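J.: I need the structure of the sequence given here:
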Amino acid sequence: MLQEKPNLKIAVYPGSFDPVTNGHLDIIRRSAKVFDKLIVAVLNNTSKNPLFSLEERIQLLTQVTRDIPNVEVDGFRDLLISYMKSKDVHIIVRGLRAVSDFEYELQLATMNTKLNDDVETFFMTSSPQYSFLSSSIVKEIARFHGPVSHFVPQEVEKELKLKFAAGSVQS
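T.: Sure, this is the predicted structure:
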């Protein structure tokens, strides 16, 4: 009897992750249960001025996902569709917090399908306790030395405190 290779379901969860929040981790953990392998792809977005470098964001994500065996963290600097093609992956995972996210994400999903009709986007809604959470809000709280321990993993909280220590980053 001839054995076939299993058809692994691999997905990419792209984002800036500046910084990774508990909301991102929720989507990562839940997606890792659905797909055989999940690639968390950190975008180096040239139109943004990130707090953390691409390398720092990859390192933080690697640390906070180390207990999830089927998660791989990678970075990319070009179009998501080009990255997907280079990895031979056809599934994109996107998190949705609110209806306003859906409109933007639907635009992206439609554009990605126009660029490559073999690519499908799977939307995963945020768990209710993270529906308000964004990296921008976390950075704003951390900038003014507010508590962020409920919003980010401990490793990220530590790095945010270092970034916003007296004189490290301009407020």
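
J.: for the rest of this, base every contact and every neighbour count on C-alpha atoms.
T.: Noted.

J.: how far away is E103 from R57?
T.: 27 Å (CA to CA, to the nearest Å).

J.: what kind of secondary structure is E140 in?
T.: helix (DSSP: H, G, I helix; E, B strand; the rest coil).

J.: what about the spatially closest residue to S168 that is not a sequence neighbour, which SS state?
T.: Of all residues not flanking S168 in the chain, L162 sits nearest, at 7.5 Å (CA to CA, 6 or more residues apart in numbering). Secondary structure, three-state DSSP: L162 is helix.

J.: burial check on L162, number of neighbours?
T.: By other CA atoms under 10 Å, the residues close to L162 number 12.

J.: do you know how far it is from E56?
T.: 13 Å.

J.: next, the buried residues of stretch 65-83.
T.: T65, N70, V71, E72, V73, D74, G75, F76, L80, I81, Y83 (16 or more other CA atoms under 10 Å).

J.: pretty sure the second one is touching A32, no?
T.: It refers to N70. Yes. If you go by CA atoms under 8 Å, N70 and A32 touch, sitting 6.6 Å apart.

J.: another one to check against the first:
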Amino acid sequence: MTLAIYPGTFDPMTLGHEDVVRRAYQLFGNVIVAVAEGHHKKTMFTLKERMDMAREAVKHYPSVRVESYSGLLRDFVVAQGGNAIVRGLRAVTDFDYEFQLAGMNRSLMPDVEAVFLTPSTRYQFISSTFVREIAMLSGEVDKFVSPYVAQELQRKVVERKAQES
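T.: Sure, this is the predicted structure:
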């Protein structure tokens, strides 16, 4: 049985991420959404908040679970018994980085396949970075994230603005 790991920081989980989860679920059945601690990135949401958003997004898929990891993705994939790493590609610019990453992962995990999935056309331009920026500037993000994530973004924006005052 194939177990696919879909890693990312998911800060926040977008409709594009959800679409990639759906596609991975259809292909593999068993999927772990691996939420990275994000030690190399300054995240807007805590690890717990990002995991909660991911759990909400995948709750309709019985064999998709959400786990967190820190350190090397390799260690997490091996510990979970993963056979495939799923990565989403939005554009050519993503491909160059992801291709290099897949090469490194293949040298670390020769028995694990990298699988690239593209989200539906309507989600290809969405990025967590853009969504965070729009939210921080009081823009509408409803077209880019689920209602739960939109609510969490609004809460976080209010919280941050209160801290700045």
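
J.: picking that back up, which of the buried residues of stretch 65-83 of the first structure fall within helices?
T.: L80, I81, Y83 (DSSP state H).

J.: which among these gets closest to F151 of the first structure?
T.: Among those, L80 lies closest to F151 of the first structure (CA to CA), at 26.9 Å.

J.: which element is the equivalent of I137 of the first structure over in the second structure on?
T.: By TM-score structural alignment, I137 of the first structure lines up with F130 in the second structure. Using DSSP states H and E, F130 of the second structure falls within helix 128-136.

J.: where do the helices sit along the second structure?
T.: 15-28, 47-58, 73-80, 92-108, 128-136, 147-164.

J.: the ones you listed: which one's closest to H39 of the second structure?
T.: Checking those against H39 of the second structure by CA to CA gives helix 47-58 as the closest, at 10.5 Å.

J.: which residues are in contact with both of N70 and A32 of the first structure?
T.: Counting by CA atoms under 8 Å, 6 or more residues apart in numbering, the residues touching both N70 of the first structure and A32 are L38.

J.: gap between the match of I137 of the first structure and L108 of the second structure?
T.: Going from F130 of the second structure to L108 of the second structure by CA to CA gives 32 Å.

J.: same question for G8 of the second structure.
T.: 18 Å.

J.: okay, those two: which has more neighbours?
T.: Neighbour totals were compared for G8 of the second structure and L108, and G8 leads with 20 against 14 (other CA under 10 Å).

J.: which residue lines up with the more buried one in the first structure?
T.: G8 of the second structure maps onto G15 in the first structure when the alignment is built from TM-score structural alignment.

J.: M44 of the second structure now?
T.: Under the alignment (TM-score structural alignment), M44 of the second structure pairs with L51 of the first structure.

J.: residues near that match, how many?
T.: Neighbours of L51 of the first structure under the rule other CA under 10 Å: 15.
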